[in-house]
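In: turn this into a structure:
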Amino acid sequence: MVDFRRWNHLLIFTATYRHLSNLLNRRNPVALPQLTDEQRKEALAKAAEARKARAELKEQLKRGDISLKEVLAKASSDEIIGKTKVSALLESLPKVGKVKAKEIMDELEIAQTRRLRGLGDRQRRALLERFGFSED
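Out: Presented below is the predicted three-dimensional model:
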């Protein structure tokens, strides 16, 4: 004869796991907005323009035509600069690659996914100090 009391905890665990799994995997079906062909073309053009502007900004940083301090100052007013990831900006600086950028961001407690507009005052000051700028 099988003693089901021994298996009771396993059955409870399995049922709980299935319930949690179902909750986590449940997706709210949110429909994407239906765009007309013209709206789609406009959105694609706007996205391409933003990518081009970010690439130009990173190139200016790499050449030294613009400083990190100037970029951070513009981030609050310029939507394209504000939406640039901090990691991409740091990687554009001379002598900073992916590894060093990650180390700097970890050291300054800045999330790898953070965008310039999302930086707090403390993070902004720490970033400027790390690269030898004082905030005036």
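In: drop to CA atoms for contacts and neighbour counts, all remaining ones
Out: Will do.
In: now do the helices in the protein.
Out: Taking DSSP state H as the criterion, the chain contains helices spanning 8-25, 37-63, 68-75, 79-82, 86-92, 98-107, 121-130.
In: so which of these is the most surrounded?
Out: Most buried of the helices of the chain by mean neighbour count (mean count of other C-alpha atoms under 10 Å) is helix 86-92; its value is a mean of 22.
In: got a list of contacts for that one?
Out: Helix 86-92 has contacts (C-alpha atoms under 8 Å, 6 or more residues apart in numbering) with 58-59, 61-62, 96-98, 101-102, 105, 112-116.
In: out of the helices of the chain, the one nearest Ala31 is which?
Out: For the helices of the chain, the distance to Ala31 is smallest for helix 37-63, at 15.9 Å, taking C-alpha to C-alpha.
In: another sequence for comparison is provided below:
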Amino acid sequence: MAPSLPTFTPEQRAASLQKAAETRAKRAEFTARLRTGETSGAAGLDEALGDPVLAKMRLTSFLRALPGWGKISIENFLEATGIADNRRLGGLGTRQLDEVKSAISS
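Out: Down below sits the predicted model:
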């Protein structure tokens, strides 16, 4: 028998929905700043690594928000560096972070 899902009270459900909405809004605001160039890629990466909400963002979403990075350039970068396309910013190793920093600063 499969484990059942937890039952939430209406207050717990509302709190979870509110937290999810705040998380989405924060990520949307962050990617908008990257797209407009208000925040540079290197500064954005440092900001994301210091924030637990932004650290859960996928690397591909982060790169896609940067000017000059499209689907093909992201695929080529991931293939060349050996980074999986489902990696999150907070889950990158030091070597991988160095490669990302080098790529976004050039």
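In: now do the same for Trp69 of the second structure: its match in the first structure.
Out: Using TM-score structural alignment, the equivalent of Trp69 of the second structure in the first structure is Val96.
In: quick check: closest non-adjacent residue to its match.
Out: If you skip the residues right next to it in sequence, Val96 of the first structure has Leu90 as its closest partner in space, 6.5 Å away by C-alpha to C-alpha, 6 or more residues apart in numbering.
In: do the same with Ile83 of the second structure
Out: Leaving aside its sequence neighbours, Ile83 of the second structure sits nearest to Gln96 (C-alpha to C-alpha, 6+ apart; 7.2 Å).
In: look up how far Met105 of the first structure lies from the counterpart of the one you found in the first structure.
Out: Using TM-score structural alignment, the equivalent of Gln96 of the second structure in the first structure is Gln123. From Gln123 of the first structure across to Met105 of the first structure, the span is 9 Å (C-alpha to C-alpha, to the nearest Å).
In: cool, and Ile80 of the first structure?
Out: Relative to Met105 of the first structure, Ile80 of the first structure is positioned 21 Å away (C-alpha to C-alpha).
In: apart from its chain neighbours, what residue comes closest to the alignment partner in the second structure of Ile66 of the first structure?
Out: Matched by TM-score structural alignment, Ile66 of the first structure corresponds to Thr39 in the second structure. Of all residues not flanking Thr39 of the second structure in the chain, Arg33 sits nearest, at 5.6 Å (C-alpha to C-alpha, 6+ apart).
In: surely that neighbour and Gly41 touch.
Out: No: using C-alpha atoms under 8 Å, Arg33 of the second structure is not in contact with Gly41, being 10.0 Å away.
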